[in-house]
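> got a sequence here, can you model it:
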Amino acid sequence: MIHLKTFNKKQLESFVSLGEFQKYDFLPITQHRAKSQIANPKANDDQTLLILAFDDDHLAGYLGCLPDNFKMDNETFRYAWLSTLFISNQFRGKKIAQKLLNKAFDEYNGNIAITEFTKEAESLYNKIGVFKYIELKEGKRYYFRTDLENIIPSKKEKTAFLKPAFRIADSAANFFISIKNSFIRHPDFPVEILDHLDKESVDFISNFKINRTADEINWAIENPWILEGEKADEKYLFSSYSKNFKYFWLKVYCENKNLITCSLLILRDGHLKIPYLFSIADLTQFIDFLNYFIIENKVKTMTCYQTELNQKIESSLSFPNIHQRKIERRYMFHEKLINHLPENFKPNFQDGDGDCLMT
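Predicted coordinates:
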């Protein structure tokens, strides 16, 4: 018999602090992700953050919700992102995913959004027929170093025995790339890198239309879903640890020391993302510093959905990428969420909106 159990802030805190979440064959949440969910400034005390599905007394699956809101005409419209959905193979075929989703729909009156879904999950969401695609985000992925040793075997398993040869090819190619990039120096204009948003940054970004305030960005930085560690928790099937994971809050000034650009960067195991970017300049200086940051931190790849930045990079002769390709991020809204929003409403998502900021 399948039954469901929901957890709000208080219930989730008790569930984790008492260690109850660890008694199952797999983890429905990590301790640090639970702490982050509880501290989410956009979550109220009554909203459901986690739903567990049990087959009798056995944990069969779970679904995570990340509360969010839109500010519209001085009113707050609340909704939630689906952040995790997992069903144990042992309990497949019992329509547990559908039951978990229906419960989430009930808890949020259909005000549910999804992004960064797997192909398998997308197929499920399309099958149940209540989700609609909204305007997608077009972006680019930039490559700065060769990584044949990992890329080719991951796509063609039969080539795994050639890894040593690929490693040698990578070393040779990256040696010449390093020589080319050695001429990139730290720009001569003022730049500041912080581990949080300070008062000057708060005042600066308050002039932009945003879905997340400075306090909410600081919440993510101070309460990460991913911790630095050598080995992931094998009992948790979503992101929880990476060898390297760090947020950088970047402030770029012009020559007269006026702040012109602020941006949040995430660097995870050599992969760079730009969740938030706010600028009153043409981004030339931001790109100049980005060039230096990429080389200094040995960035392998960068994913960017900042349209203006991608256009500016396209015309830059100094950007150190060796290859690039187009990518897209799709969003799905529950049909009730669409109906609850004003006609022609545009969410104007930045790259970090949703749970993308956390991973």
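
> CA only for contacts and neighbour counts going forward, please
Fine.

> report the longest strand in this structure, please.
Criterion DSSP state E: the longest strand present in the chain is strand 58-72.

> which other helices and strands does that one contact?
Judged by 3 or more C-alpha pairs under 8 Å, 6 or more residues apart in numbering; DSSP states H and E, the packing partners of strand 58-72 are strand 50-55, strand 75-87, helix 96-107.

> tell me the most buried of those?
strand 50-55 (a mean of 20; mean count of other C-alpha atoms under 10 Å).

> what angle separates it from helix 96-107?
Going by axes from the mean of the first three to the mean of the last three C-alpha atoms, to 10 degrees, strand 50-55 is angled at 140 degrees with respect to helix 96-107.

> which residues touch strand 50-55?
With C-alpha atoms under 8 Å, 6 or more residues apart in numbering as the test, strand 50-55 has contacts from 1-8, 12, 28, 59-65, 91, 96, 100, 104.

> now the other sequence, so there's something to compare against:
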Amino acid sequence: MIELRCLNKKMLEEFIGSGEFESFDFLPITKHRALSQIRNPKASDEDVLLALAFSDGQLAGYLGAFPDELQVGDQRVKFAWLSTLFVHENFRGKRIAQQLLDMVFQKYGGKIVMTEFTPEAENLYNKTKKFQYIAPKIGKRFYFKSQMAEIIPRKKPAVSFLKPILRMTDWVANFLISTQNYFTGSKDVAFESRDFIDEESSAFLEKFQKHRNAEELNHVMANPWILPGNKSDERYLFSSYSKAFQYFWIKIFDEEKNLETCALLQLRDGHLKIQYLFNEKDLRRFSDFLQRFIREKNVKVLTSYQTKLNAELTKKSFRKIYQKDQERRYLFHKDLLQVLPADFWPNFQDGDGDPVFT
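Next up, the predicted model:
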């Protein structure tokens, strides 16, 4: 028999402090991620944050929900992003994933959105016939370091024995790249780097249409789902730790010392993402800043869906060794689309949803 349980903020806080939580063979959430969810400014006291499935008293699967809102004219439409859908292999074949989905659909009245899903999860969502794709975001991935020892064996495991040679090749290539970048240098840009949004930045953000305000962005930076460190929690099957994980709130100033660009950067194990970008003028100074940041932080890869920024970064003056197109798809529940205007466009930034946390 399958038992389903929904946890709101209060129930989730009690759950992670209970002996029951510590007794599971696998965890449905980490404590730091749970606390981040509980502190989400857009989560009400009754919103479902985590759904659990039990089979004969044993934890069999779970589904995470991240409450959010869409600005539609003068109205705010409540919905949730889905994440971390998992059913343990010992309990598969019992339609547990479908039952978890149906329960969360009901709790949110079908107002559900998803992105950054795995191919397996995407197939499951499409089988429900309750979702529709909206236009995807088209982005770019830029590479700054040779990573053959990581990429080639992953794509072709049969050549894993060549890793020592590939590592040496990477070292030589990256030494030459670093040397070239050192002598090329970078342009001077007036900027500030912070770990929170200050009053000047908050006032600047008021000029823009945005999905998250200063309070919410500060919440993101103060409540990460990934903690820096070499350890890992083997009982939690999604990301919880990385060797390096950090947010940077960046302020760029023009020649008259006026604030012209603000951005939230996320750097995880050498992978840089431009999660939020707010700009009044062109992005040349921000591009110049990124060149310096990439060199100083030893960035390997940059992923960006910021169309205007990507036009600047594809220029030859922005140094990289390779670039390729990226696509981020979104699935909207059909019940949510019915309450949105036919011409509604969410205008999501890279960090909207839960990608900003991971």
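
> got a TM-score for the pair?
Here the TM-score for the pair of chains, by TM-score structural alignment, normalised by the length of the second structure, is 0.98; 358 aligned residues with a C-alpha RMSD of 1.0 Å.

> circling back: the longest strand of the first structure: how far from the chain's middle?
Relative to its chain's centre, strand 58-72 of the first structure lies at 15 Å (C-alpha atoms, centre = their mean, to the nearest Å).

> if we can go back for a sec, Ala220 of the first structure: which of the helices and strands packed on strand 58-72 of the first structure is closest?
strand 75-87 (14.5 Å; C-alpha to C-alpha).

> what's the average distance of that closest one to the second structure?
Here the mean offset of strand 75-87 of the first structure against the second structure after fitting is 0.7 Å, by mean C-alpha distance after the TM-score superposition for the first structure.

> neighbours of Ser202 of the second structure, just the number please.
14 (other C-alpha atoms under 10 Å).

> got the end-to-end distance for stretch 34-46 of the second structure?
15 Å (C-alpha to C-alpha, to the nearest Å).

> got the contact list for the helix or strand hosting Asn150 of the first structure?
If you go by DSSP states H and E, Asn150 of the first structure is part of helix 148-155. For helix 148-155 of the first structure, contacts defined as C-alpha under 8 Å, 6+ apart pick out Thr159, Ala160, Lys163, Pro164, Ala165, Phe166, Arg167, Ala169, Asp170.

> show me what contacts the nearest residue to Tyr79 of the first structure once chain neighbours are set aside?
Closest residue to Tyr79 of the first structure apart from its sequence neighbours, by C-alpha to C-alpha, 6 or more residues apart in numbering: Asn111 at 4.8 Å. Contacts for Asn111 of the first structure (C-alpha under 8 Å, 6+ apart) come out as Arg78, Tyr79, Ala80, Phe105, Phe333, His334, Lys336, Leu337, His340.

> how about Asn111 of the first structure, what's its partner in the second structure?
Taking TM-score structural alignment, the alignment pairs Asn111 of the first structure with Lys111 from the second structure.

> which element is Phe21 of the second structure on?
Going by DSSP H and E, Phe21 of the second structure is in helix 19-23.

> mean per-residue distance, that helix versus the first structure.
Mean for helix 19-23 of the second structure is 2.5 Å (mean C-alpha distance after the TM-score superposition for the first structure).

> in that helix, what's buried?
For helix 19-23 of the second structure, burial by neighbour count (16 or more other C-alpha atoms under 10 Å) applies to Phe21.

> what's in contact with it?
Outside helix 19-23 of the second structure, the residues that touch it by C-alpha under 8 Å, 6+ apart are Phe15, Ile16, Leu27.

> turn these into TSV, including secondary structure and neighbour count.
As requested, the contacts of helix 19-23 of the second structure are exported to TSV (DSSP: H, G, I helix; E, B strand; the rest coil; neighbours: other C-alpha atoms under 10 Å):
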residue	secondary structure	neighbour count
Phe15	helix	16
Ile16	helix	19
Leu27	coil	20
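
> out of those residues, flag the one nearest to Phe357 of the second structure.
Distances from Phe357 of the second structure to those, taken by C-alpha to C-alpha, are shortest for Leu27, at 18.5 Å.

> residues in contact with that closest one?
Phe21, Arg235, Tyr236, Leu237.
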